[in-house]
Structures are given as C-alpha cells and as structure tokens.
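> Sequence and computational prediction follow.
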Amino acid sequence: MATLPPEPVGFIGCGRMGLAIAGVLSKAGIPVFLGSRDGGGKARECAKQLAGPTPRGGSYAEVAGACTVLYICLANPGRSDPVCEFLDNHRAALMGKGKILIDPSNPWGYAHWPPPSPHKSALTYHAEYLGDPTAEWATAYKSIMWTSVANYKLQPTEICGTSRARAVLSELIRAHGFEPVDCGDLHDAPVVEINGPLRKKHPRITEYDRTGK
C-alpha cells in the first residue's frame, strides 16, 4: 500500500475494539503487532488467534519502538486517562520519531472522562499532551461498536486528523471494507466526538443511519 510504512501496524491494548480492528486488518493481509500491558503475554496469546501474515505480540515498549503506525486502543475506566499514561511511559520511543498515532478514544461516549478545558476532543488533547511536532494524529470508529468491525458490518466512519495520518487511516479503513468519511483536520476533531459539546454528524452518516447503506 502506497502510504503505509513498511513496519507492522501496532496496537497498544488488547481490548475488544483493538483486537477487532487488528483482526480485520490482519485478515486483509496487513501485518499487525499487538501490545499488552502485562509485558506481552496476553498480546502473544491474542496474536495466535489472528489470521493473516504472521501477527505478532509483545509489550507496549516493543510495539512502540517497532511500529510507525500505532492504534492506541486503551479502555478508559473513568478514573484516569490511560492514553496519557501510555504517552508518559513511552515518550522516549515516541518523541521525534514521526509516529502516526490513531486514537479512537471515546471520552463522552462510554468512558465519561472528558478532556480538560479548553479541549473539546480527545484527539486534540492527546496531541497537545504528547507535544511532539513530528507526530501525526487521527481518529475514527467513534460511533461504531467493536462487533460491527469484527463481524464486517460494513459502513462509513468519520475520520479527523492531520493530513498524513488521515491518508494512512483512510487506507487502513478501506482495507477492511469500511468507508472513511473525511471530517477535516486535527482542529475539527470535536465534531466527531459522540455526545461531545460540538458534535456534528456528517451527512454521510445521517444517510447511512436512514438507509442502512
């Protein structure tokens, strides 16, 4: 694929959404590298269950160091922000490396842990929190259940982010049969936050909700 780096696509977290996306990408022929917080034990076990070109498992540190594209799929327990914890713990592997960070965090949807003011989206907050001008950020899957991804309930998904990250994320979304709907740059991310204060559903999503296609 033209825009994808040669390394595997990394996944930080082995929760349901992360495994669903990793599974469909691996089945589409895209190498994936799963990371788990237990040092890689769970990730290696999960990787054995995936079809595709030699999926791997390892620790967060191994995945962060090896992969340019990273899906940060960390469930939010409502007590702290696990994405910020990951960024803090792995800054040396991330800073200045030109990473493409895909952040499907849903702070107003399921987590109920909104980012601090003045941010109206998880994406802008996490990008500012890392503070790395070489990093690219994008988001998608905000309104989609993990079961829809895993079961190939093909549908459009809104995306926002910086230009290169959007291009890479669009390619990955198309690879597993979904339709990327471009909703703009990083600063436009508040419009895709489910239940967020600036949420504005894209007309393509409204059409899908009405027609199912």
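Structure received. Keep in mind it's a predicted model, so treat the numbers as computed, not measured. Residues are numbered from 1 along each chain as shown.

> C-alpha only now, for contacts and for neighbours.
Will do.

> what about the helices in this structure?
Listed in chain order, the helices found in the chain under DSSP state H are 16-27, 41-48, 60-66, 82-89, 91-94, 122-130, 146-150, 163-175, 203-211.

> Counting by contacts, list what the fourth one packs against.
Taking 3 or more CA pairs under 8 Å, 6 or more residues apart in numbering; DSSP states H and E as contact, the helices and strands that helix 82-89 lies on are helix 122-130.

> repeat that for 10 Å
Under the contact definition 3 or more CA pairs under 10 Å, 6 or more residues apart in numbering; DSSP states H and E, helix 82-89 sits against helix 60-66, strand 69-72, helix 91-94, helix 122-130.

> who wins for proximity to residue 37 among the ones you listed?
Nearest of the helices and strands packed on helix 82-89 to residue 37, taken as CA to CA: helix 60-66 at 6.2 Å.

> buried stuff in that closest one?
60, 61, 62, 63, 64, 65 (16 or more other CA atoms under 10 Å).

> Determine the number of other residues adjacent to the closest residue in space to residue 132 that isn't next to it in sequence.
The spatially closest residue to residue 132, leaving aside those adjacent along the chain, is residue 95, at 5.8 Å (CA to CA, 6 or more residues apart in numbering). By the criterion of other CA atoms under 10 Å, residue 95 has 16 neighbours.

> Please report how far residue 95 lies from residue 89.
To residue 89, residue 95 is 12 Å away according to CA to CA, to the nearest Å.

> And for residue 135?
Here residue 135 is placed at a distance of 16 Å from residue 89 (CA to CA).

> Between those two, which is the more surrounded one?
Comparing residue 135 with residue 89 by neighbour count (other CA under 10 Å), the higher total belongs to residue 135, at 20 against 13.

> Okay, one more to line up with it:
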Amino acid sequence: MKIGIVGTGNMGKVIGLTLARQGHSVFFGARDLRKVAGFAADYGVNVQCGSNQAAADYGDVIYYNPRDVAPNEVLTDINALSGKPVICSHNGTVPQDFQFDAITCSKAEILQRQIPSAHVVTAFNTITQETFELAEQGLDALNVCCFVASDTPEAKNRVSQLIGQIGFTPVDCGDLRQSRLIESAADLIRMLMYKAQTPWKAFSLIDLPEVQQVFSGRIQSALHDHKLDHQS
C-alpha cells in the first residue's frame, strides 16, 4: 500500500518508517526537505520524500501530522485527499497543572469538517513514539491497544489492518464522535506517564471470563442489556 505522510514530525516519522519495514511504500512530505531527506536516504528501501502536496497525491492512505493547521494551509490542492483515509492522532496540549478540560469537539472532528470529502480516522492517540521501537521485538505479544474511530467503516478497516501489521491491537470505538473519548484517554495516559516519569506506558484491554454471580443482591450492569452500535 502507498502511504503519504503529510508534515513529517516525530510521530509521522516513526509510523512511516515502521510501515516501510512492513513492505509498504512510504512518501514523507515536508515544507523543508532537509528535515526528511537525510533519514529517507539513510533508510532507502520503500521510502521517498518531497513536498507535502506530493505526499498527499501519492498516498492511498494519508497520515496528517500538522496539528491545528487546516489542510488548505498545508496543501495547494486538498482534493488530493478526497476519498482517502486520513489518519489523525492529534491531541490537545498538556496543561501545566494537568487539569484537562472536557473535550466537547475532538481534533479529528475539526479536521473532518476541513476536508469533508476525505475519510478521517482517529488512531495512535494514546501511543507514544517510543512504543514503536518495540515493533521489531514482539510488540504483538504485549497487546498494546490502538483505539480507532471513523464515520467511514471501510476507511477504519483499512487503517486497522495497518495497525495490526505494526503489532498493535486495533480497538474499534465507533464513529468519529468517539474521538472525544479517545483524545480524553490520551490525556489520561499522558498524565500517568508524567507521574511515572516514563514514556513506556500503554493501554491494554483483556476479555474477562464470564462467571456466575457470586455476590448476592448485585444488580447486573445495564450494558449487558444494551447493544452498543459500533458502526463497524
């Protein structure tokens, strides 16, 4: 698959190089080619670099790195994104006191409004760039969850396949509105990392075995009787 990285930063770099190792063709875009030419030349295989517009034109799937910058400020022709999955891992800035405000509109929802003909997919928000270093060391055995949300099931499935190839466990959270929860989860994991003074933390979900009720009088959770629509 062809992957276009628009605005190569730290996260775009590790995602792109990890996917290149999986055999995908990756095009790194940047305003300043000096930022990408060096590592692209060093890596060589399956890697190209050029302008952000060239990256948007090239990719079947796009990773959009510039946070709080509309695509029409980065690209000369945003129609290059039409019909394509556009991965957004944007989170809010960390307050100095870690007193996060409630998220009433996610970064991903804002991006989707800016590129209505594209298919924005929230992913990688709760995963640090350091975690990608484990991709060559049995990452899949660690069951590191990557929460995914999108209004377009097909786009969400394509991105989930890439996530699984890297070694993460994709977790379908539903439509793009659920990005608010994912970005809130990113706030939580960043607070936990700060407290522990380490980036080596991640979310992992497990399915617990069902058992007979032990504690008499316990009222069964309403979730057992309510089917969540994951729009998958």
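Received, thanks. If you're wondering where the values come from, they're calculated on a predicted model, not measured in any experiment.

> quick one: TM-score?
Here the TM-score of the superposed chains, computed with TM-score structural alignment, normalised by the length of structure 1 as the reference length, equals 0.73; 181 aligned residues with a CA RMSD of 3.0 Å.

> Now flag whichever of the buried residues of helix 60-66 of structure 1 is closest to residue 164 of structure 1.
Distance to residue 164 of structure 1 across the buried residues of helix 60-66 of structure 1 (CA to CA) is lowest for residue 64, with 18.7 Å.

> and that closest one, what pairs with it in structure 2?
Aligning on TM-score structural alignment places residue 64 of structure 1 opposite residue 56 in structure 2.

> contacting residues for that match?
For residue 56 of structure 2, the contacting residues are 3-7, 27-29, 62-64, 75, 77-82, 84, 86, by CA atoms under 10 Å, 6 or more residues apart in numbering.

> what about the closest residue to residue 61 of structure 1 other than its chain neighbours, neighbour count?
Leaving out its chain neighbours, the residue that sits closest to residue 61 of structure 1 by CA to CA, 6+ apart is residue 90, at 6.8 Å. Residue crowding around residue 90 of structure 1 was assessed by other CA under 10 Å; the count is 15.

> I'd like the distance between residue 90 of structure 1 and residue 100 of structure 1.
15 Å.

> got it, and residue 84 of structure 1?
Remark: distance between residue 84 of structure 1 and residue 100 of structure 1 (CA to CA) = 16 Å.

> These two: which has the busier surroundings?
residue 100 (25 against 15).

> What sits closest to the aligned partner of that one in structure 2 if chain neighbours are left out?
Counting by TM-score structural alignment, residue 100 of structure 1 lines up with residue 85 in structure 2. For residue 85 of structure 2, the nearest residue in space outside its immediate sequence neighbours is residue 119; the separation is 4.7 Å by CA to CA, 6+ apart.

> Equivalent analysis for residue 77 of structure 2, please.
Leaving aside its chain neighbours, residue 77 of structure 2 sits nearest to residue 53 (7.2 Å; criterion: CA to CA, 6+ apart).

> surely that neighbour meets residue 64?
No. Counting by CA atoms under 10 Å, residue 53 of structure 2 stays clear of residue 64, with 11.5 Å between them.

> list residues touching both of these two?
Shared contacts of residue 53 of structure 2 and residue 64, counting by CA under 10 Å, 6+ apart, come down to 4, 5, 6, 7, 29.

> Using CSV, lay out those residues together with distance to residue 184 of structure 2.
Output for those, formatted as CSV (distance: CA to CA, whole Å):
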residue, distance to residue 184 of structure 2
4, 27
5, 25
6, 24
7, 24
29, 29
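
> ok so, going back, identify the residue of structure 1 aligned to the residue nearest to residue 85 of structure 2.
Applying TM-score structural alignment, one finds that residue 119 of structure 2 aligns to residue 136 in structure 1.

> Next, work out how far apart its match and residue 189 of structure 1 are.
As it turns out, when the distance is counted by CA to CA, residue 136 of structure 1 lies 13 Å from residue 189 of structure 1.

> ok, the two, which is more surrounded?
For residue 136 of structure 1 and residue 189, the more surrounded residue by other CA under 10 Å is residue 189, and the numbers stand at 24 against 20.

> Relative to residue 32 of structure 1, how far out is that one?
Separation of residue 189 of structure 1 from residue 32 of structure 1 (CA to CA) stands at 26 Å.

> contacting residues for the closest residue to residue 81 of structure 2 other than its chain neighbours?
Spatial nearest neighbour of residue 81 of structure 2, excluding adjacent residues (CA to CA, 6+ apart): residue 118 at 5.6 Å. Contacts for residue 118 of structure 2 (CA under 10 Å, 6+ apart) come out as 62, 78-86, 111-112, 152, 155.

> quick one: which of those residues is nearest to residue 145 of structure 2?
For residue 145 of structure 2, the closest of these turns out to be residue 155, at 18.4 Å, with distances computed as CA to CA.

> What's the closest one aligned with over in structure 1?
Residue 155 of structure 2 maps onto residue 165 in structure 1, by TM-score structural alignment.

> Its match against residue 100, yeah?
Yes. With contact defined as CA under 10 Å, residue 165 of structure 1 counts as touching residue 100 (5.8 Å).
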